[in-house]
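> no sequence for this one, just the structure:
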C-alpha cells in the first residue's frame, strides 16, 4: 500500500487539466533530452556496445513523446475520476496514484542523465528496474480507479521492460563502465 504525499505529488491544478497533464511529462522529457546534449547522446549510443535488437537512435524521440503523452493523459483520467466520486477508497487510490506517478516521473527523468550524461550504467539500470516495477504497480492502482488509464499505461510498462533489457545489456556488454568509450567523440 502506498501513501499520498502532497509534497511529492504534482500539483492538482496540473492533473485537473488534460493539456497540462499531457504536456508536463513531454516538456520535462524534452528538457532532459536536450540537457544531456542530443549529439553527445547519439554518439555515446553508437560508441558503446548495445545488445541485439536495439533500435536506431531516431526511434527514441517519437516513442517517448507518445509514451509521455499517454502517461500524462492516464494521470489526468485517474485524478479527475478519483476526485469526482463519492467513494473514499477510489479517491484515496487516485491520490496514491498521483504520488506514485510523480515519483516514477522523477525516476524516468533521472535515467538519461545517469546513463548518457554520467556514463553510469549500473545506477541507470537500478533506476530503470525500480521504474519498471513502480509502473507495474501504478498500472494496477490505475486499474482500480479507471481501467482506460491502466490500458494507457501498458505500452509504457512494455517499453520500460524493453528499455531495462537495453540498459542492462549495454551495461553488461561494456563491463558496467563507459569509461574509455570515448563518449560523445564520434562525429555525426
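Received, thanks. All values reported here derive from a predicted model rather than from experimental measurement.

> switch to C-alpha atoms for all contacts and neighbour counts from now on
OK.

> and the top helix by length along the chain, what does it pack onto?
For the chain, the longest helix by residue count, based on DSSP state H, is helix 147-173. If contacts are counted by 3 or more Cα pairs under 8 Å, 6 or more residues apart in numbering; DSSP states H and E, helix 147-173 sits against helix 60-83, helix 121-145.

> For residue 19, find the nearest of these.
helix 60-83 (8.2 Å; Cα to Cα).

> Check it against this one:
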C-alpha cells in the first residue's frame, strides 16, 4: 500500500516580496513613533511626573530597535508559513490580520500619548495593543513557533509600557 508523503509547500510570496511586506509596516510604525516623540520628549514628557521605575530615555530607542527587528522577522516568518489550502488557510489569514492590527495599534500609541498628550486614551490603546500582541502570539504559534517566540519580548515590553502608562496617568 503506498504511503502519502507530505511535500512542504512553497511560500506564497517570493523571499524579497515577503521581506518588503514584513519590513515596511514595521518601519512605518517606527517612523511614526519617532516623529511623534522627537519634539515631545523634551518639551512635554520631561515635565510629567513619572514613577520611580521609569527607565532612562535612552533605553526606549534601544529597546524598540531590537523589538521592531524581532517583530519584522516574526512577520517575515509568518508570511512564509502561509498554507495554500485547507482550514489552516483561514487561521493563517486571521493570524496575519491580528498581526497587522497590533502593528496599527503600536503605530497609534505614540501620536496619542506624545503628540495629543492624551495619557488616558493612550492607556486604552496600549492595553488593546497588549491584548492583540498576546493574541498574535497565540495565533502565530500554530504556523511558526519561532515567530511566536520572537514576539514574547515584545509582549513583555508592551506589558511594562501599559503599567508605565497607567502610572503616569495616575501621577498626572
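Perfect, thanks for sending it. These figures come from a predicted structure and were not determined experimentally.

> Just want the angle from the longest helix of the first structure to helix 121-145.
170 degrees (axes from the mean of the first three to the mean of the last three Cα atoms, to 10 degrees).

> what range in the second structure matches helix 147-173 of the first structure?
Counting by TM-score structural alignment, helix 147-173 of the first structure lines up with residues 145-171 of the second structure.

> could you redo the helices and strands packed on helix 147-173 of the first structure as CSV and give each row distance to residue 27 of the first structure?
Converted to CSV, these look like this (distance: least, Cα to Cα, whole Å):
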stretch, distance to residue 27 of the first structure
helix 60-83, 9
helix 121-145, 19
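
> Mind checking those for the one nearest to residue 113 of the first structure?
helix 121-145 (8.5 Å).

> Report the buried residues of the match of helix 147-173 of the first structure.
145, 147-152, 154-155, 158-159, 161-169 (16 or more other Cα atoms under 10 Å).

> who touches residue 73 of the second structure in this structure?
Contacts for residue 73 of the second structure (Cα atoms under 8 Å, 6 or more residues apart in numbering) come out as 22, 147, 150.

> and the gap between the residue most central in space within the second structure and residue 73 of the second structure?
Nearest to the geometric centre of the second structure sits residue 103, at 4.8 Å (Cα atoms, centre = their mean). Separation of residue 103 of the second structure from residue 73 of the second structure (Cα to Cα, to the nearest Å) stands at 13 Å.

> for residue 83 of the second structure, same thing?
18 Å.

> cool, and residue 146 of the second structure?
Taking Cα to Cα, one finds residue 146 of the second structure at 10 Å from residue 73 of the second structure.

> what do you get for residue 45 of the second structure?
Distance from residue 45 of the second structure to residue 73 of the second structure, by Cα to Cα: 31 Å.

> again, but for residue 98 of the second structure
16 Å.

> now do residue 127 of the second structure
With distances taken as Cα to Cα, residue 127 of the second structure is found 24 Å from residue 73 of the second structure.

> can you check residue 59 of the second structure too?
21 Å.

> next one: residue 92 of the second structure
Applying Cα to Cα to residue 92 of the second structure and residue 73 of the second structure gives a distance of 17 Å.

> likewise residue 44 of the second structure?
33 Å.

> got it, and residue 130 of the second structure?
19 Å.

> Kindly report the same for residue 13 of the second structure.
15 Å.

> try residue 162 of the second structure
24 Å.

> same deal with residue 166 of the second structure?
30 Å.

> who's sitting farthest from the centroid in the first structure?
residue 86 (31.2 Å).

> For that one, which three-state class applies?
coil (DSSP: H, G, I helix; E, B strand; the rest coil).

> what do you get for residue 54 of the first structure?
Residue 54 of the first structure ends up coil, using three-state DSSP.

> what's near enough to touch it?
residue 166.

> For the closest residue to residue 148 of the first structure other than its chain neighbours, grab the count of nearby residues.
Excluding the flanking residues, the one nearest residue 148 of the first structure by Cα to Cα, 6 or more residues apart in numbering is residue 74, at 7.6 Å. For residue 74 of the first structure, the count of nearby residues is 26 (other Cα atoms under 10 Å).

> Would you mind confirming that residue 74 of the first structure makes contact with residue 149?
Yes - counting by Cα atoms under 8 Å, residue 74 of the first structure sits close enough to residue 149 to count as a contact (4.3 Å).

> before we move on, the earlier item: what do we get in the first structure for the residue nearest to the centre of the second structure?
Using TM-score structural alignment, residue 103 of the second structure sits opposite residue 105 in the first structure.

> Could you measure from that match over to residue 25 of the first structure?
On the measure of Cα to Cα, residue 105 of the first structure and residue 25 of the first structure end up 7 Å apart.
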